[in-house]
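> Okay, here's the prediction I keep looking at, along with the sequence it came from:
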Amino acid sequence: MTLQRMDNVGIVVEDLDAAIAFFTELGMELEGKAEIEGRWADLTVGLDGIRCVIAMMRIPDGHGRLELAQYYAPAAIGAAPPAPNTLGLHRVMFAVDDIDDTIARLRPHGAELLGEVARYEDSYRLCYLRGPVGIIIGLAEQLG
C-alpha cells in the first residue's frame, strides 16, 4: 500500500476562536467545524469521554490542513511551550509572499518572533514565531 498524502497536522488549543483568527490572518481558510464525541472518538484517540470541537483550516492551494481542537473532556493538559530544539513535533513551516507583512498581521493575534528574520543565502528570508498555545510556526519568503 502506498502513502496517499499527509492529511492534516493536529494542534490542541485553549481558545479555538482565537486560533482560527490567527490562522485565518496567516491566510488559511476555515473549512469547517465539528463537535467530536462518542465511542469511535474514544477508541481512535485512546481517551475516555472525549468531547471537543475541531476546526479544519485549509491552506489556500488545498494541499494541506491544520486540525485545531479545543478539548472540553477530558480537560486539556497544559505543558511548557516548546523550544525550537524540543524533542517531538518541531514546527509547521509556511511559505509566504511577504514575511514582514505576515509578521505585522500576526502580532495582534499574539505572535512573538523567536529570533530575527534571517536571510539564507540568496534563496529565502526565514523566521520562527510563537503562535497560539506556544506552538512554533516558521515563515519562509522565497527571494528572487
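Nice, thanks for sending it over.
> contacts and neighbour counts: CA atoms only from here.
Will do.
> can you pull out the helices in this protein?
With DSSP state H as the criterion, the chain has helices at 16-26, 39-45, 99-106.
> Which elements pack onto the last one?
Counting by 3 or more Cα pairs under 8 Å, 6 or more residues apart in numbering; DSSP states H and E, the packing neighbours recorded for helix 99-106 are helix 16-26, strand 136-142.
> hang on, the earlier thing: which of the helices of the chain is buried the deepest?
helix 16-26 (a mean of 18; mean count of other Cα atoms under 10 Å).
> Next one for the comparison:
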Amino acid sequence: MHNVGIVVEDLDVAIDFFTELGLELEGRAPIEGPWADGVTGLRGQRVEMAMMRTPDGHNRLEITRFLAPTVIADHRRAPVNSLGYLRVMFNVGDLADTLARLAKYGAEVVGEVVDYEDIYRLCYIRGPEGILIGLAQDLG
C-alpha cells in the first residue's frame, strides 16, 4: 500500500492532529494540472495536499483540501456500518496517553475503550472534522 487519502476542510488542523498522533509531515504541495485532472477524472482540479508518514516509514496518509471543484459529498459523520470509507486504524504505544493528547484537538471516543482478549486495547474516535479513526494498543 502506498497511502490512504482523506479529504478535509482545514489542512493545518489535520496536520497538527496527525502529527500529535505520531505521523511525520513528509511534504506539502499544491496539486493541479492535466495529469491531476486525468488521474482523478475531475476537470479543473486544484488541491492543497500534505503527505504524512508513519514513524516506521512504511505507510502514508495523504490529506487533501479541495480548492476546486467544490466538494460534493460529506461522509465524515457516517456511522461505522456505512458503505465505502470506514476508518483508518493506528497502532499506539499507550492508548490512554494518546487519547489525552488528542483530546486537545477535539478527539472524542465513539463508543468505549475495550480490550479484545489479552491482545489489543481498542477504540474508535472522531478526529478533526469528525473523521473516524481507530486506535489499537498491543497488550501482548
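Nice, thanks for sending it over. All values derive from a computational prediction rather than experimental measurement.
> Got a TM-score for the two of them?
For this chain pair, the superposition-based TM-score is 0.95 by TM-score structural alignment, normalised by the length of structure 2; 139 aligned residues with a Cα RMSD of 1.0 Å.
> corresponding residue for residue 134 of structure 1 in structure 2?
Under the alignment (TM-score structural alignment), residue 134 of structure 1 pairs with residue 130 of structure 2.
> I'd assumed residue 77 was in contact with its match.
Yes - using Cα atoms under 8 Å, residue 130 of structure 2 makes contact with residue 77 at a distance of 5.9 Å.
> Settle it for me: which of those two has more neighbours?
The residue with more neighbours, out of residue 130 of structure 2 and residue 77, is residue 130; 16 against 12, by other Cα atoms under 10 Å.
> Buried ones in stretch 46-54 of structure 1, by neighbour count?
50-54 (16 or more other Cα atoms under 10 Å).
> With stretch 82-90 of structure 1 instead?
Those would be residue 82, for stretch 82-90 of structure 1 by 16+ other Cα under 10 Å.
> now that stretch: which residue numbers in structure 2?
So stretch 82-90 of structure 1 sits over residues 78-86 in structure 2, by TM-score structural alignment.
> Just send the helices and strands packed on helix 99-106 of structure 1 back as JSON lines, with distance to residue 92 of structure 1 too.
Below are these laid out as JSON lines (distance: least, Cα to Cα, whole Å):
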{"stretch": "helix 16-26", "distance to residue 92 of structure 1": "12"}
{"stretch": "strand 136-142", "distance to residue 92 of structure 1": "5"}
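> Need the nearest residue in space to the aligned partner of residue 115 of structure 2 in structure 1, chain neighbours excluded.
Residue correspondence to structure 1 (TM-score structural alignment): residue 115 of structure 2 is matched to residue 119. Nearest non-adjacent residue to residue 119 of structure 1, counting by Cα to Cα, 6 or more residues apart in numbering: residue 125, 4.4 Å away.
> so that neighbour touches residue 144, yeah?
No - if you go by Cα under 8 Å, residue 125 of structure 1 and residue 144 don't touch, sitting 10.8 Å apart.
> Please say which of these two ends up with more neighbours.
residue 125 (19 against 6).
> how close does that one sit to residue 97 of structure 1?
Residue 125 of structure 1 sits 10 Å away from residue 97 of structure 1, taking Cα to Cα, to the nearest Å as the criterion.
> Then residue 141 of structure 1?
From residue 141 of structure 1 across to residue 97 of structure 1, the span is 6 Å (Cα to Cα).
> who has more neighbours, the two?
residue 141 (18 against 12).
> quick one: that one and residue 101 touch, right?
No - Residue 141 of structure 1 lies out of contact with residue 101 (Cα under 8 Å); the separation is 10.9 Å.
> Common neighbours of those two, please.
Counting by Cα atoms under 8 Å, 6 or more residues apart in numbering, residue 141 of structure 1 and residue 101 have no common neighbour.
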